[in-house]
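Asker: Sequence isn't available, so here's the structure alone:
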C-alpha cells in the first residue's frame, strides 16, 4: 500500500498532506497529554513494530506481494492518537531511509495507513469488544478490527491510484501519473487484501493483543506498571524474522519502478518520467556490498534504532509538568 512518488499528481499529494496536518496536530497534543515520560518509550515500541511488520512481505497471487501494517494493533493497545504518531514515524523512516513509499506521497500514505486505518480499527474494536468479557472474545474483535481497517486503507489507496488517469492526462489523452483507472486499481488492490493480507493483519492484531493481555497487561495503555522487557524481546524476534520478506519476490501492485511501468504500458507516463526522485541511503532495504539477507537485517535494525532514538529524544524534551502519576493518566475514549 506504499504509494511511490509520481504515481499521484503533485496537487493530489498536496491535498493529502494538507488533510494530515490537523490530524498530526491533534494526535501530537493528545499523546503529549496522555503519555508520561515513563511510558513515552511505547512510541518507539509501536513505531518499530509497525516498521518491522511492514518488512515481512507475503507473496500474493499474480506475482505481487503485500504486508501487514500494525496500525490497528497500536490503536487498540494505546489509542488512535498514539497509532497516528507511531505509524507516521515508521512511514517517514521507510520513505527517507529506504525509498519505500514516496516522499511527496508521504501525506497520502499517512492518510491511508496512519489515520484511516487506526481510526477504523479503534472504533470497530471498541464497538465489538465491549460485548465480550473474555479475552477470546476481545481477540476476535481485534481480528475484525485489523481485517476491516486494513481493507479500508487499501480501498482508499486504490481510489487514489484510480482517479489519476481520470484527472491528469497529456495532450494525447494518456495518463500523466498512475496509469490504471478505478476499474483496474480497485479489484487489483482489494482482491489480495480481502483474501490474504487483511487476514494476516487480523491474525497479527488478535494474536499480539491476546498475548499482551495475558502476559504483560502493563504494556496496555490503561494498564498499571509498565514493563517493556517483553516488548523489546518481541521486537528482537520480529527483527530476526524480517528476512522472510525476501521470499516474496514480486513487487507490490502499484509500487513498480519506471522501467517496470514502461514494460507494462509500452511507454512511461510523462509525470513519472520527469517526476521527483528521492535518493534513499539504503534503497530497497539493501546494501550492494552485503548479502541480501544481511542487508535486510541491517536495514531492519537501522530503522528500528532510528525510531527508538526518536522516541528517546521526544521523551527527553517532554516537559516535566506532563509527567503525571500512572493512575492519573486519561483514557483514550
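Answerer: It's in. Everything numeric in this text was worked out from a predicted model, so none of it was measured.
Asker: Please make it C-alpha for all contacts and neighbour counts, starting now.
Answerer: OK.
Asker: What is the neighbour count of the closest residue to residue 108 other than its chain neighbours?
Answerer: Beyond its immediate neighbours in the sequence, the residue positioned closest to residue 108 (CA to CA, 6 or more residues apart in numbering) is residue 16, lying 5.0 Å away. When neighbours are counted by other CA atoms under 10 Å, residue 16 registers 21.
Asker: doesn't residue 115 make contact with residue 16?
Answerer: No: counting by CA atoms under 8 Å, residue 16 does not reach residue 115; the two are 11.3 Å apart.
Asker: ok so, going back, the residue nearest to residue 108: which element?
Answerer: Taking DSSP states H and E as the definition, residue 16 sits inside helix 10-34.
Asker: Any buried residues in that helix, and which?
Answerer: Within helix 10-34, the residues that qualify as buried are 10, 12-14, 16-17, 20, 23-24, 27, 30-32, 34, counting by 16 or more other CA atoms under 10 Å.
Asker: putting a second one here so we can go through both:
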C-alpha cells in the first residue's frame, strides 16, 4: 500500500501533506496531554511491531504493494490519535531510510494508513465491542472486523489517489504525467488482493496479538489507552 515517488502529482501529494500536518498537530497535542510514563515501553513495542509487519511487502500491479499494517491494533491498545502518530513515524522512517514508499507520497501514505485506517477500524471496533471488557469475545471480534475493514478502506483510498492521476494530471498531448493507470485498473488491483488476502491476514494478526496481550495480563481494561 506504500505509494512510491512519481505516482502522485503535486495537487494530490501536496494536499494530502497539508491535511496530515494539521492531524499530526492534533495527535501530538492529544498524546502530550494524556500519555503516561509507564505506557511508553509498550507504545514503543507497538510501533516496532507495526514497522516489522509492514516490511513484508508483496508487489501489486499498479505501482504499489500489499501488506499488513497494524494501525488498528495500535488504536485498540492506545487510542486512534496515538496510533496516528506511531504509524506515521513508522511510515516516515520506512520512506526516508528504506525507500519503502515515496518521500513526496508521505502525506498520502500517512493519510491512508495512519489516519483513515486506525480511525475507521477503531470506530467499528468500539461499535461491536460496546460496553464489554477488552478481554471479551466481542472485543476480539470487533478488533478483527475493524482491522479488516480499516485495511480495505486504506487500500481503497490508495486506489482512488492513484486512479485519479490520469484524470487530473495530463501533458499537452493528453498523456498522464504520473500514475498511468485509471480507476478501472487501480481499484480492482488494490481491492481484490486486500479483500481476499491482506485484510484477512491483518484481522488474524490483530486478534491473535490482542488475545495474547489480554491473556498474559500485559493490558488491562484501557490501562494503556491514551
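Answerer: Nice, I can see it. Just so you know, these numbers come straight off a predicted model, no measurement behind them.
Asker: What's the TM-score once they're superposed?
Answerer: TM-score for the superposed chains, counting by TM-score structural alignment, normalised by the length of the second structure: 0.92, backed by 223 aligned residues with a CA RMSD of 2.0 Å.
Asker: Would you verify that residue 56 of the first structure is located in a helix?
Answerer: No: when the secondary structure is assigned by DSSP: H, G, I helix; E, B strand; the rest coil, residue 56 of the first structure falls in coil instead of a helix.
Asker: do you know how far it is from residue 135 of the first structure?
Answerer: Plainly put, residue 56 of the first structure is 27 Å away from residue 135 of the first structure if you go by CA to CA, to the nearest Å.
Asker: Looking at these two, which one has more neighbours?
Answerer: Between residue 56 of the first structure and residue 135, counted using other CA under 10 Å, the more crowded position is residue 56 (23 against 15).
Asker: I figured the more buried one was touching residue 67, is that so?
Answerer: Yes: applying CA under 8 Å as the test, residue 56 of the first structure and residue 67 come out as touching, 6.1 Å apart.
Asker: Leaving out sequence neighbours, find the closest residue to the most centrally placed residue in the second structure.
Answerer: Against the mean C-alpha coordinate of the second structure, by CA atoms, centre = their mean, the closest residue is residue 113 at 2.1 Å. Once its chain neighbours are removed from consideration, residue 113 of the second structure has its nearest residue in residue 154; the separation is 5.7 Å (CA to CA, 6+ apart).
Asker: re earlier: wait, what's in contact with the residue nearest to the centre of the second structure?
Answerer: Residues in contact with residue 113 of the second structure (CA atoms under 8 Å, 6 or more residues apart in numbering) are 69, 71, 87, 151, 154.
Asker: will you turn those residues into a markdown table that also has secondary structure, neighbour count and distance to residue 213 of the second structure?
Answerer: A markdown table is the format used below for the contacts of residue 113 of the second structure (DSSP: H, G, I helix; E, B strand; the rest coil; neighbours: other CA atoms under 10 Å; distance: CA to CA, whole Å):
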| residue | secondary structure | neighbour count | distance to residue 213 of the second structure |
| --- | --- | --- | --- |
| 69 | coil | 32 | 18 |
| 71 | helix | 35 | 16 |
| 87 | helix | 27 | 20 |
| 151 | helix | 32 | 22 |
| 154 | helix | 26 | 26 |
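Asker: Make a markdown table out of the residues you listed and add distance to residue 207 of the second structure.
Answerer: Listed next are those as a markdown table, based on distance: CA to CA, whole Å:
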| residue | distance to residue 207 of the second structure |
| --- | --- |
| 69 | 13 |
| 71 | 13 |
| 87 | 18 |
| 151 | 14 |
| 154 | 19 |
